[in-house]
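1. Sequence first, predicted model second:
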Amino acid sequence: MITYPHMKKTATIGVTAPSSGVDPELHQIVKDAVARLEEKGYSFQIGETTWTQHKAKAAPALTRAEELNQMMTNDEVEVIIPPWGGELLIEILEHLDFESMKTKWILGYSDVSLLLLTVTLQTGIATAHGTNLVDLRGEACDPTTAMWEQALSTESGGEVIQYSSEKYQMEWDHANPSPHVFHLTEKTEWKTTTGERVEIEGRLLGGCVDVIHHLVGTPYGDVATFRRRFIEEEPVVWYFENCEMTTTDLKRSLLQMKLAGWFEECAGILFGRSAANTPVEGYTAEDMYQELAHELGIPIVYDIDCGHVPPQLTLINGAYAKVETENGQGKVTQWFK
């Protein structure tokens, strides 16, 4: 069975950098996010790795792993939210003490999604793919992003319902900060490969394809054992988002997952909006989605609220979900069972 953490309204949040830390000139945005959440009643324990960054990582792998291990076993820390993602989280996996991890939420995306998926596959503890810490520094929070609190506060056995956003952000405009950090200007439209209504049910798993495909063939990416051990062979609904890949990079990575058996008993795939998906010789992301839907014989929904083109839903690895989309709008119901 999946084990679901529960966040109290006055939880202590641990901030550590399992991937990238924050350069000194950007320390203020972390402090701003912490101050906003302290106003709401949260308290903080902030690890040293949060404040350092050198050669594409916050600190050496063992230092990052030890700080995360400490927070995962510290009863005072109830939720872990890294400042943001990065590049080299994969370096810490072999140093993590999965057997000693206590049941608490880890929230994030990008490179952090590699940690989230690994923890859920290894331990059966649900993890939360959603906003990162620095994006919570605004005066307000858009309705889609704000759902992280409700999702993480849902009791085991409960349900959380989220809807597609009204608008999304096309590009960052740091020179003109908005009250809720993001500049939501473009109309959101969830799409399907058939152009028709889609309904999918199963256990959610996923993350940023750029990094999680590197789990294939390692002890940390054993999806078959996870399905037998924790979800009684139930179907999986995969969600993916692409940070930097071309369309052919993306297709190769997904076929690697397919050949490794990740898509056995797959009920459907959700793809987040992407600023990447660069076409190669006219081969577009839409072409790839159509091919994949045909090859796997499953429904595919794309341009959902997930990943590097905000805002994004809070998707719980391990939760049982029902995804419904029609006329460009979507609804995701997650049951913590």
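-> Everything's here; your move.
2. From here on, just use CA atoms for contacts and neighbour counts.
-> OK.
3. shouldn't Pro18 be in contact with Glu87?
-> No. Using Cα atoms under 8 Å, Pro18 makes no contact with Glu87, being 10.0 Å away.
4. Same drill for the two, tell me which one is more crowded.
-> Per other Cα atoms under 10 Å, whichever of Pro18 and Glu87 has more neighbours is Pro18, with 35 against 16.
5. Next up, the contacts around the closest residue to the more buried one other than its chain neighbours.
-> Closest residue to Pro18 apart from its sequence neighbours, by Cα to Cα, 6 or more residues apart in numbering: Arg64 at 5.3 Å. Counting by Cα atoms under 8 Å, 6 or more residues apart in numbering, Arg64 makes contact with Thr16, Ala17, Pro18, Ser19, Thr49, Ala58, Ile92.
6. Check it against this one:
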Amino acid sequence: MRRRTVLGGLGALTAQFAASPAWPRLHDKPPRLREGDTVALVSPASAADAEEGVGRAEYYIRGMGLVPKTGANAAGSFGYLAGTDAQRAADINAAYADPEVRAVFAVRGGWGGARILPLLDWDTIRANPKLLIGFSDVTALHLAFAKQAGFSTIHGPNGTGSWRKESWESLWRLAFAADTPVLGGMDVETVTERPARTVTGGRATGRLLGGNLTVLSTLMGTGWLPDFTDAILFLEDVNEAEYRVDRMFQQLRLAGVLDGLAGVVFGQCSRCATQDPDYAGFTVDQLVDQYLGPLGIPAVTGFDTGHIANQLSLPSGAAVELDADARTIRLLEPIVA
């Protein structure tokens, strides 16, 4: 099929979960995606080039067998943003109000998503559950949706991402097949040549919440973060010096976020190693051990999420089981109907 040509093909393709009373009850689930569905393309943050950005995203969306409906401001420009805050928010509000649109893909991340959170029409979003798909700065939207919307979203490649095999297969199983996949593990680590590591073994269940560490940190104290109590926190980052990673972990610890977790999944911190030959500080791996090890809860580092090729699409806001020994995340119920 066409999507097999563009995306490299599909590989070989349940437990039910009773949510803890401490977690918000899910509203109606978003609809599953089917070939021929219309999906919106929006730019919630940084500007995207019309051809290399929006055009590339439209190409990949068509390759998935979907029909792109590009937001009016998806290729806009206002400073480093894709339009004013009001314009970018309007595209998202329009997508959730549009009965033809079945899901919403972010064209790219960058910076600026947090600026539009107060401008989103949360009543309309809650009344029209649709998957939101993207990562990096889109973390601001994922976290706000987890607090405000009551349905799961997908932390995965943006529309302009590479959409290689593991990324596409995990998206397909979550969004198209309404499956409850096991994500990660040794087989994926072997294929991607990115071995993960168990920090503390064991299993834990909880709501999968997180995303980009920097973006999450900037939302601390704003009122836009969900409750992380008993959650499985997942994190990733890019181009952050070790001392900044240290600072952000410390912020989470001092805020009490780390103390109430059920488990932690630290993904890739791409290009986070200081290049100064005289640097004598901690590595990111050492910082992970310092902050996560003492928690005594299941924890993994090096998981296949972040600013990398073949990142797994993860069900943000969904109930999952973390097996830290196997280094896997298992979805406990479908996130789409």
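-> Sure, I can see it. In this text the structure is predicted, and so the values were computed from the model without any measurement.
7. Counterpart of the residue nearest to Pro18 of the first structure over in the second structure?
-> Structural alignment (TM-score structural alignment) places Arg64 of the first structure against Arg88 in the second structure.
8. separation between that match and Gly55 of the second structure?
-> 18 Å (Cα to Cα, to the nearest Å).
9. need the helices for the stretch 201-337 of the first structure, in chain order.
-> 209-212, 223-230, 247-259, 285-296 (DSSP state H, counting those that start in this stretch).
10. can you redo those as a markdown table with distance to Lys8 of the first structure?
-> Output for the helices of the stretch 201-337 of the first structure, formatted as a markdown table (distance: least, Cα to Cα, whole Å):
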| stretch | distance to Lys8 of the first structure |
| --- | --- |
| helix 209-212 | 30 |
| helix 223-230 | 25 |
| helix 247-259 | 36 |
| helix 285-296 | 40 |
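11. Surely the match of Arg64 of the first structure forms part of a helix?
-> Yes. Using DSSP: H, G, I helix; E, B strand; the rest coil, the secondary structure at Arg88 of the second structure is a helix.
12. Next up, the contacts around Ala126 of the first structure.
-> Ile2, Thr3, Tyr4, Pro5, Trp105, Thr120, Ile316, Asn317, Gly318, Ala319.
13. now, among the residues you listed, which is nearest to Glu149 of the first structure?
-> Closest to Glu149 of the first structure out of these is Trp105 (11.2 Å), distances taken as Cα to Cα.
14. Contacts only, for the closest one.
-> Pro5, His6, Met7, Glu78, Val79, Ile80, Ala126, Thr127, Ala128, Leu152 are the contacts of Trp105 of the first structure under Cα under 8 Å, 6+ apart.
15. out of those residues, which are inside helices?
-> Counting by DSSP state H, the contacts of Trp105 of the first structure place Leu152 in helices.
16. I'd like the contacts of Trp105 of the first structure as TSV, with distance to Leu259 of the first structure appended.
-> Formatted as TSV, those follow (distance: Cα to Cα, whole Å):
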residue	distance to Leu259 of the first structure
Pro5	33
His6	36
Met7	37
Glu78	38
Val79	35
Ile80	33
Ala126	26
Thr127	25
Ala128	27
Leu152	34
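17. how close does the most far-flung residue of the first structure relative to its centre get to Thr246 of the first structure?
-> When distances are taken from the C-alpha mean of the first structure, Glu281 lies farthest, 30.4 Å away, according to Cα atoms, centre = their mean. From Glu281 of the first structure over to Thr246 of the first structure the distance is 11 Å, taken as Cα to Cα.
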